[in-house]
Structure formats: C-alpha cells, structure tokens
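S.K.: coordinates only, no sequence provided:
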C-alpha cells in the first residue's frame, strides 16, 4: 500500500467511525476537518504548507456544500489525495487537480516559500513549471 492508498484508507476510516459514533447526526464538515488534521499530520515536515493546502480544500470543495450527508465525496478525497501526491513529489498522480487548483496551490507555495525546505520547494516548483501553471 503506497502513501496515497493509506491516506485514502485512513480517510474512509475516519468517515466510517464518525458515522458509527454519531448515528443520525452525521456532519460531513466535521469529518472533513478530521481528514484535514490527518493530512496535516501526514506532512509534519512542512506543516504550515499542508495546513494551507487543507484550508484551500475545505474552502473550495467542502464549505458551503448543502449535501452534508455525502461529504466528503470520493471526488473530494481524490482531490486531497492529489494534493498529498504533490507534496510527495509525485507529479504523475495529481490529475485530480484542475488548472485552477494548481494555480491556487502554486500561489500558496509562493506565500509559504520561506518555511518550506528547499528540496521540497524545488520539487514543487518543478511540477508547477512542468504543468505550465505560471
């Protein structure tokens, strides 16, 4: 099981456990917040960047969604998993990210650049350049 598969498996476990612990009172937003915490824990080396990516995911894909029962959808999780792939320097598994996502994530990386290890920053910028995000 690779890092992305483990992340998706753990996210599904969070969703399952929340449903079991809160019968009839499911909150997709609360589940997504727990998944964001998982995402941040998985990226302790650059925690601020991971937190900014997670906040972007929440703001763009989760908050304001009227269908709380379905959150997070598999598409939502695929998007966050693609962000994990980006942070893992795996440019091949980021296809779930739209051009708009990549541009926003590039801006986030630029804002957080001083706190990102140089090797990670270089890898991220290479992916953004390859995807012609600029």
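M.R.: Perfect, thanks for sending it. Quick caveat: nothing in here was measured; it's all calculated off a predicted structure.

S.K.: only C-alpha atoms for contact and neighbour calcs from this point on.
M.R.: Will do.

S.K.: the residue nearest to the spatial centre of the chain and residue 36, how far apart?
M.R.: Geometric centre of the chain, nearest residue: residue 80, 2.9 Å, by CA atoms, centre = their mean. Remark: distance between residue 80 and residue 36 (CA to CA, to the nearest Å) = 9 Å.

S.K.: mind listing the strands for this structure?
M.R.: Under the criterion DSSP state E, the chain carries no strands.

S.K.: could you pull out the helices for it?
M.R.: With DSSP state H as the definition, the chain shows helices at residue ranges 3-21, 28-41, 47-57, 74-87, 99-112, 118-130.

S.K.: what about versus this one:
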C-alpha cells in the first residue's frame, strides 16, 4: 500500500469512526477536523507547512462548503489527496483538482517555511509549483 492509498484508507476510517463513536450521528466538522489532523501527522516532517496546508483545506473548502453536513465530499477528498501528493513530491500525481489559487497558496506556504524544510523536499515542492505555473 502506497502513501496515498494508506492516507485515503485512514480518511475513510476517520469518517466511519466518527459515525460509530457518536451513536450513528455524523458530525462533518468534527470528522474533517480529524482528517486535517491526520494530514498534519502524516506530514509531521514538514512541520508548520503541513499545518498551513491542512488549515487552508479545512477553512477554504470544508468550513466554507454550502453542504457542510456531507463533507468531505469526493471533490474535497481528491483535493486533500492532491495536497498529500504535493507533500510527498509525487510528480506522477493528478493535480487537476487544484486551482491556480491553491497553487499560489502552496507557493506562499512553502516560501514561508523554506528555511525550516529539508533541502530536497523544498526543491521537489518548488519544482511542482513551477510545473503548475505558480511561480511569479
């Protein structure tokens, strides 16, 4: 099982356990907050960068959703999956779900944390940002 498959499995478990541990009542905000924490844990080697990305996903796409009760929807799962692929510096991943604003935010987050990142990780992320047209 690769990193993305495990991450997706963990997301599904988080959703399932939220429902099971709360008498069958699903709380999307609570579950999505746990998914954001899962993302941070998965990427703890990136420190504050992982926190910035998970906060961005949660605040921009989940809490701003018109259908919060049914989050994370498939689109937002695909989006956090793309963010995970970005953190893994996976050049083969499908990033089509990410918008120009997403890439600009990723660029800004990486710029803010550049001095704290491993040089290889920084270079790989900057290459992905460049490939997706977010360098000025």
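M.R.: Yep, it's here. The structure displayed is predicted, hence computed values, not measured ones.

S.K.: quick one on the thing from earlier: could you verify my assumption that the residue nearest to the centre of the first structure touches residue 58?
M.R.: No: counting by CA atoms under 8 Å, residue 80 of the first structure sits too far from residue 58 to count as a contact (9.6 Å).

S.K.: hmm, back to that, please name the nearest non-neighbouring residue to the residue nearest to the centre of the first structure.
M.R.: When the adjacent residues along the chain are set aside, residue 80 of the first structure lies closest to residue 57, with 6.9 Å between them (CA to CA, 6 or more residues apart in numbering).

S.K.: count of residues packed around the one you found?
M.R.: Close neighbours of residue 57 of the first structure, defined as other CA atoms under 10 Å, add up to 21.

S.K.: how far away is it from residue 122 of the first structure?
M.R.: To residue 122 of the first structure, residue 57 of the first structure is 23 Å away according to CA to CA.

S.K.: same check, this time on residue 31 of the first structure
M.R.: Taking CA to CA as the measure, residue 31 of the first structure falls 33 Å from residue 122 of the first structure.

S.K.: which of those two has more residues huddled nearby?
M.R.: Residue environment comparison for residue 31 of the first structure versus residue 122 gives the larger neighbour count to residue 31, 22 against 13, counting by other CA under 10 Å.
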